[in-house]
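*Asks:* This is a predicted model, with the sequence first.
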Amino acid sequence: MALGGYRAEVAPGHEFELAVRLVEGAGIAAIRHIHEPLINAIMAPQSCAQHQQILEEHLQRRGYADGKVVSQGEGKYRLWYGHQEQPLVSIIIPTKDQIALLVACVTSLMEKTHYQNYEILIVDNNSETPEAKTWLKGIEEMQSDRLRVLRYPWPFNYSAINNHAAEFAKGDYLVLLNNDTAIIDGHWLDALLNHGLRPEVGVTGARLLYPDGKIQHAGVVLGLRGPAEHPFNEMAPEKSGYMQRLQVDQNYSVVSAACLLVRKSVWLEAGGLDETQFQVSYNDVDFCLKVRELGYLTVWTPHSLVMHEGSVSQKSLDVAKKAQKLERFRSEQDNFYRKWLPVTTQDPAYNANLALNGKGFELNTDSLMTWQPLDWRPLPVVAGWHCTQSERAYQRIIAPLNAMKAAGLVEGMSVEYVMYLTEVAKYQPESLVIQRQLSPDFQHWLERLGKVTSIFKVLELDENLARLPLSSPERNVFPGDIGKLLRDTLRRVDRVVVTTEALAEALRPQHSDIVVMSSLLTPDWQNLSSRRGMSKKARIGINSFGLRNTDMALITELIREFAESVEWVLIGPCAERIKPWLFQHLPEIETSWYPAKLALLNLDLALAPLEGAAFNIGKGTLRLMEYGACAVPVICSDVEGYRGELRVTRVNNRISCWREAIMQHLSDPEASGVLGQRLQQQVRQSGIMNVDAVKVWSKAWLAG
């Protein structure tokens, strides 16, 4: 209202004109980005000539008498401010050895750069090769004001090297430039200064290309795949990118220090690069954020074109140095999270509806990671990180969480990938439920999570992983000392939820807060039933998902022995030697279809073999209840995991005991059917998830 609203005389460009005037009159902070979609409409055709005129008048009012606007097509405009100043620019190039790269960088810079008021400061960090020493000495002997060599004789510290050079820089502007770069377009520095000379701009970044011409850097997005990452990486340079962002000048929160221009006064005001916390990594991200906090803009321009090979010095590292590099990188990443984690979840240059775990500018399909209309939370939020085994993940994470949400107890989501800490911080769950994760990388992730957040961490276990047999293929998933990995994980979580009391007893010496929560069937198991006697031969079913070779070995001989007198139905993986004896084999069944499919198999009997080993004590009776929900009688191993009140036939794991039990059921089908019906009654009474059951489960997942 204060600015007079729309100007009718500039219609149809009145909305665009008002936006420009608002920025002029109240500053760019007056314009805020609302992440929620407010209107769905077809955009009216835009008048490029009218917009161009509005922008040129804007430049004139701002005092840029020589400013001009170049149209690059509808909705794309390049503002050339027409600065008259030509300040001295100090170009800082840290280096060690790699003389071929350095010579190419300096030569291309001096031969191609159109802007001439610059000096080059080569900062040598203990070069060792004779050719590097000779070349650098020759430059020093030239005693050129334009090309100088500075010495940094201490251990490598990228931040300290640039800070050291800045002290000797004579220019009003600094350019940080990697030694593995080369100038492609002679107007690269003019394009940086076009924005860098604007008083509201603190930092300007260039468009960097790999030697093959693909995009290496086109701005940095906070929170993308960790603390911050490059979108559009390896995209073809002629592509326009999301919303044409590869083609136009724009504000970013961060740009890369591989080629970065900053006003020296801003550099000093921000304190330069942090040479204590960010010696090698994230120093440019930290610096740009410090500049942003001072109130300056960071601008990325595609019109400053520089080739950047990237990470050349790291490609020839030996194993020991790579391990040291990884440890240092993780330490600096931790430092960054401690300092900036909340900031990384809300990058103003990135829409909240876009994912943080992909390549960048991809839609996030989980609404809880995007649109949260309330500024308070009516329900606690749970994030579940489940293992990749779909059945196990469904039983212990996905189905319980869905049931809790349906009952109005929690909000939440489940994923099977490692969530970046920025995703966790953005989602802000009260509780993080983790299933069967023990790897060394997970240990580091969990330790880091504890350093930067106070989220309640719950570990879900359904097996005694410390007692996995040496022959188990899961040994490849949990390399090294599994017992130590399990102890380390237990030490870093707040609570452990297990499937059986036996597993709880095994773990209690290592953790003080263990809750037993038996697995339950989802409501879609409630009203199922099989039709018995539908075949001339008895149909006997086995679900091999989750079973090991040693479990199936208990009944393999019996499958061969009874092959002529029964119809064997196997669901799941099958050894080649068993296939000839099967009547029906279903290698896979979609989890959501499994209850109905199992009922339609019309089984007369089901077998559930399980080796009596220590790692099986957490197995639980869920498999038995699945058969029971369909009124199928069950013969199972008499082992710790399968003991309880369920009305099933338990047998010793000797082949003679299995044979005798099978023959008893086959000899009296009516009595066998009664056992199945009684088992079904038990399952329907106490084995199905209901509101009361999921209330108990939700309490196990939440603090308190």
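*Replies:* That came in fine, so what should we check first?
*Asks:* Could you use CA atoms for every contact and neighbour count after this?
*Replies:* Will do.
*Asks:* Check which element follows the biggest helix by length in the chain along the chain.
*Replies:* The residue-count maximum for a helix in the chain (DSSP state H) belongs to helix 319-344. On the C-terminal side of helix 319-344, the nearest following helix or strand under DSSP states H and E is strand 381-385.
*Asks:* Can you give me the buried ones in the longest helix of the chain?
*Replies:* 328-337, 340-341, 343-344 (16 or more other CA atoms under 10 Å).
*Asks:* Could you list every helix and strand in contact with that helix?
*Replies:* helix 421-427, helix 440-452 (3 or more CA pairs under 8 Å, 6 or more residues apart in numbering; DSSP states H and E).
*Asks:* got another, please set it beside the one above:
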Amino acid sequence: MVLRAHHSGQTVSLLPEVLAVEDLAPDDFAGTSESQRRVVEAHLLESGVTARVEEIEPFVRRLHYSIVDAPLVSIVIPTRGGSAEIAGQDRVLVVEAVRGIVERSTYTNLEFVIVADAETPASVIADLDELCGDRLRLVAWNAPFNFSAKMNRGAAAARGDYLLLLNDDVEVVTDDWIESMLGLAQQDGVGIVGAQLYFEDSTVQHAGQVYTGGVAGHAAFGWTGGRDDSIRSMMVDHEVSGVTAACALIGRALYFEVGGFTLSLPGNYNDVDLNMKVRAAGRSAVFSPWVRLYHFESKSRNPKILESDLQTLQARWSRRMQVEMYSRMM
């Protein structure tokens, strides 16, 4: 820049003005990881935000936000009680998903809102009742498949302040996944929080959604587990264009404020539409790489995307989905 300014005949000057002062000991230096950690802690204190700062590696920090008031979280899961072979073993997807949540999750103020098709075997309902006890809210569904409608019905039946939208074909990896999502969701301006999802072979399925050219995709799709980029996107909570509803946390009030899932997108892109409505309401979508689950994608439904789904999405949001604003992991 200096060379170009000189070549064009411009003068480079030093302004004798103090723009900032480092509040550090004489032998300290603002460029160290420790001093930057103290800056973050001071900012949190001044902002009235209670959080613990963890140094993951030099210059990479994770904030563990304290949960305010331990609100009830309603886990909304649509299912038909189907089975699939996972890791060489046949398993009832929704039962094993719920079992993992019950056995591993360290956050306990939960209810399970299971929206079950009429075809769901009685044995599956019995297993869910045994796992969940009085935390189970069973919602009947006897219409043709419509993911959006099923989730809306579950949300209407939920009693929690927050809705954890979840597919039935997942398996929890991180025990504190709900606290991590809830801590982020309670921060000012955050509307919806998503997770890092892995395929069965441990490659990445989802690290936030990417919107470009009017089409939606997933950041870091197919990456080998443990891979990262130069700015540590897989180690830092950050804003994204959207998050998949295979695992997403949103305030119940906000969910209904933006109209929940649109019935015009019964099978695909309904979560993209929801994210766009959340962002249009002035809230952000945040991806947390510290919330980790396996997602046995398409084990429980036909993954085919209809041309009509894409047309509906683009008719609504194409102009706002032309340029990806957040992710480098494409």
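*Replies:* Great, that's in hand. The model shown is predicted, which means the values in this text are computed figures rather than measured ones.
*Asks:* Any idea what the TM-score is?
*Replies:* The TM-score (TM-score structural alignment, normalised by the length of structure 2) is 0.85; 303 aligned residues with a CA RMSD of 2.4 Å.
*Asks:* And the furthest pair within the buried residues of helix 319-344 of structure 1?
*Replies:* 328 and 343 (22.6 Å; CA to CA).
*Asks:* so stretch 267-285 of structure 2 aligns onto which residues of structure 1?
*Replies:* Aligned by TM-score structural alignment, stretch 267-285 of structure 2 falls on residues 280-298 of structure 1.
*Asks:* Compute the first-to-last residue distance for that stretch.
*Replies:* 21 Å (CA to CA, to the nearest Å).
*Asks:* Identify each buried residue in it, please.
*Replies:* For stretch 280-298 of structure 1, using 16+ other CA under 10 Å, the buried residues are 280-292, 296-298.
*Asks:* and if you look at stretch 68-78 of structure 2?
*Replies:* 72-78.
*Asks:* And stretch 25-45 of structure 2, by the same measure?
*Replies:* 33, 35-37, 39, 41, 44.
*Asks:* Between all of the residues you listed, which two are separated the most?
*Replies:* It's 33 and 44 that sit farthest apart of the buried residues of stretch 25-45 of structure 2, by CA to CA, at 16.7 Å.
*Asks:* before we move on, the earlier item: take the buried residues of stretch 68-78 of structure 2 and keep only those in strands.
*Replies:* Among the buried residues of stretch 68-78 of structure 2, DSSP state E puts 73-78 in strands.
*Asks:* so where does the spatially most central residue of structure 2 fall, helix or strand?
*Replies:* Compute the mean C-alpha point of structure 2, and by CA atoms, centre = their mean the closest residue is residue 194, 0.2 Å away. Here residue 194 of structure 2 sits within strand 190-198, counting by DSSP H and E.
*Asks:* ok, now residue 187 of structure 2?
*Replies:* Per DSSP H and E, there is no helix or strand for residue 187 of structure 2.
*Asks:* Matching it against structure 1, which residue comes up?
*Replies:* Counting by TM-score structural alignment, the partner of residue 187 of structure 2 is residue 198.
*Asks:* Any figure for the gap between that match and residue 290 of structure 1?
*Replies:* 18 Å.
*Asks:* Equivalent analysis for residue 360 of structure 1, please.
*Replies:* 24 Å.
*Asks:* Setting the sequence-adjacent residues aside, check what's closest to residue 140 of structure 2.
*Replies:* Residue nearest to residue 140 of structure 2 in three dimensions, not counting chain neighbours: residue 116, with 5.3 Å by CA to CA, 6 or more residues apart in numbering.
*Asks:* Now do the same contact list for the equivalent of the one you found over in structure 1.
*Replies:* Residue pairing (TM-score structural alignment): residue 116 of structure 2 is matched to residue 124 of structure 1. Residue 124 of structure 1 sits next to 94-96, 149-153 when contact means CA atoms under 8 Å, 6 or more residues apart in numbering.
*Asks:* between those residues, which is closest to residue 432 of structure 1?
*Replies:* Using CA to CA, these come closest to residue 432 of structure 1 at residue 94, 43.3 Å.
*Asks:* pretty sure that closest one is touching residue 120, no?
*Replies:* No: applying CA atoms under 8 Å as the test, residue 94 of structure 1 and residue 120 come out as separate, 10.7 Å apart.
*Asks:* mind listing what the nearest residue to residue 33 of structure 2 once chain neighbours are set aside touches?
*Replies:* Once flanking residues are discounted, residue 33 of structure 2 sits nearest to residue 59: 4.9 Å by CA to CA, 6+ apart. By CA under 8 Å, 6+ apart, the contact list for residue 59 of structure 2 reads 32-33, 36.
*Asks:* Which contacts among those does structure 1 share?
*Replies:* Contacts conserved in structure 1 for the contacts of residue 59 of structure 2, using both residues aligned by TM-score structural alignment, their matches' CA atoms under 8 Å: residue 33.
*Asks:* The contacts of residue 59 of structure 2 in helices, which ones?
*Replies:* 33, 36.
*Asks:* Adding distance to residue 224 of structure 2, write the contacts of residue 59 of structure 2 out as JSON lines.
*Replies:* Below are these laid out as JSON lines (distance: CA to CA, whole Å):
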{"residue": "32", "distance to residue 224 of structure 2": "31"}
{"residue": "33", "distance to residue 224 of structure 2": "28"}
{"residue": "36", "distance to residue 224 of structure 2": "31"}
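*Asks:* quick one: which of the contacts of residue 59 of structure 2 is nearest residue 147 of structure 2?
*Replies:* Nearest to residue 147 of structure 2 among the contacts of residue 59 of structure 2, with distances taken as CA to CA, is residue 36, at 44.8 Å.
*Asks:* so the residue nearest to residue 140 of structure 2, which of the three states?
*Replies:* strand (DSSP: H, G, I helix; E, B strand; the rest coil).
*Asks:* before we move on, the earlier item: give the aligned equivalent of the residue nearest to residue 33 of structure 2 in structure 1.
*Replies:* Aligned partner of residue 59 of structure 2 by TM-score structural alignment: residue 75.
*Asks:* Confirm that its match lies within a strand, as I assumed.
*Replies:* No: looking at residue 75 of structure 1 with three-state DSSP, it is coil, so not inside a strand.
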